[in-house]
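*Asks:* have a look; sequence and predicted model below, questions after that.
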Amino acid sequence: MAGSKVEIYTKWGCGFCVRAKALLDAKGVAYEEYDITMGGPKKAEMTQRVPSAMTVPQIIINNRPIGGCDELHALDRAGKLDPLLAA
């Protein structure tokens, strides 16, 4: 699928991050991954973009924070992920 800008903030060794990326990969979705394992500017950026973010992954589709792995899978089960990715 093409069209949407998908960004995902991750940390090394995060099983939820792996699951979220696996779902995106299975759908053929290109995404930009930001590793915030060591903190730094990308961690600060994530906190600024998603003030409520306390965990990873944080997934942003077309500048809209959608949450983490559970939220991504819930959107998929509800049939709402594909339209969002195609936008």
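*Replies:* On my side now, so go ahead. Numbering: from 1, shown residues only.

*Asks:* hey, let's count contacts and neighbours off CA atoms from now on
*Replies:* Will do.

*Asks:* might one say that residue 33 is in contact with residue 10?
*Replies:* Yes. If you go by CA atoms under 8 Å, residue 33 and residue 10 touch, sitting 7.0 Å apart.

*Asks:* let's bring in a second model and compare:
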Amino acid sequence: MQAVKMYTTGVCPYCIRAKQFLKSKGVEQIEEIRIDTDAGARNHMMEVTGRRTVPQIFIGTTHVGGHDDLVALDARGGLQPLLGAA
């Protein structure tokens, strides 16, 4: 399974939902990067994604986007192949 990385904050409800959604799809481990406690991580997230909001989700090297993007990817049938890509 591809590595999953998620930029989050401690109080973001969409971050919590995204983590729950990914776990329901079989993801056992999520590397969580808290941007509310690390200004450098926030700046890096904005540089690589062009976005300011959380969550920002990466599966492998692919930037999926936020929670709604994740759910839309799954609805199109693209999430499981991306998770399983090696």
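*Replies:* Sure, I can see it. Nothing here was measured: the structure is a model prediction, and the numbers come from that model.

*Asks:* tm score of chain vs chain?
*Replies:* The TM-score (TM-score structural alignment, normalised by the length of the second structure) is 0.88; 84 aligned residues with a CA RMSD of 1.2 Å.

*Asks:* before we move on, back to that, between residue 33 and residue 10 of the first structure, point out the one with more neighbours.
*Replies:* Each of residue 33 of the first structure and residue 10 has its neighbours counted (other CA atoms under 10 Å); residue 10 has more, 25 against 15.

*Asks:* what does the more buried one correspond to in the second structure?
*Replies:* Counting by TM-score structural alignment, residue 10 of the first structure lines up with residue 8 in the second structure.

*Asks:* same question for residue 27 of the first structure.
*Replies:* Using TM-score structural alignment, the equivalent of residue 27 of the first structure in the second structure is residue 25.

*Asks:* if you skip the residues just before and after it, what's nearest to that match?
*Replies:* Using CA to CA, 6 or more residues apart in numbering and skipping the chain neighbours, the partner closest in space to residue 25 of the second structure is residue 80 (7.8 Å).

*Asks:* quick one: the one you found is in a strand?
*Replies:* No. When classified by DSSP: H, G, I helix; E, B strand; the rest coil, residue 80 of the second structure is found to be helix rather than part of a strand.

*Asks:* need the counterpart of it in the first structure.
*Replies:* So, by TM-score structural alignment, residue 80 of the second structure is matched to residue 82.
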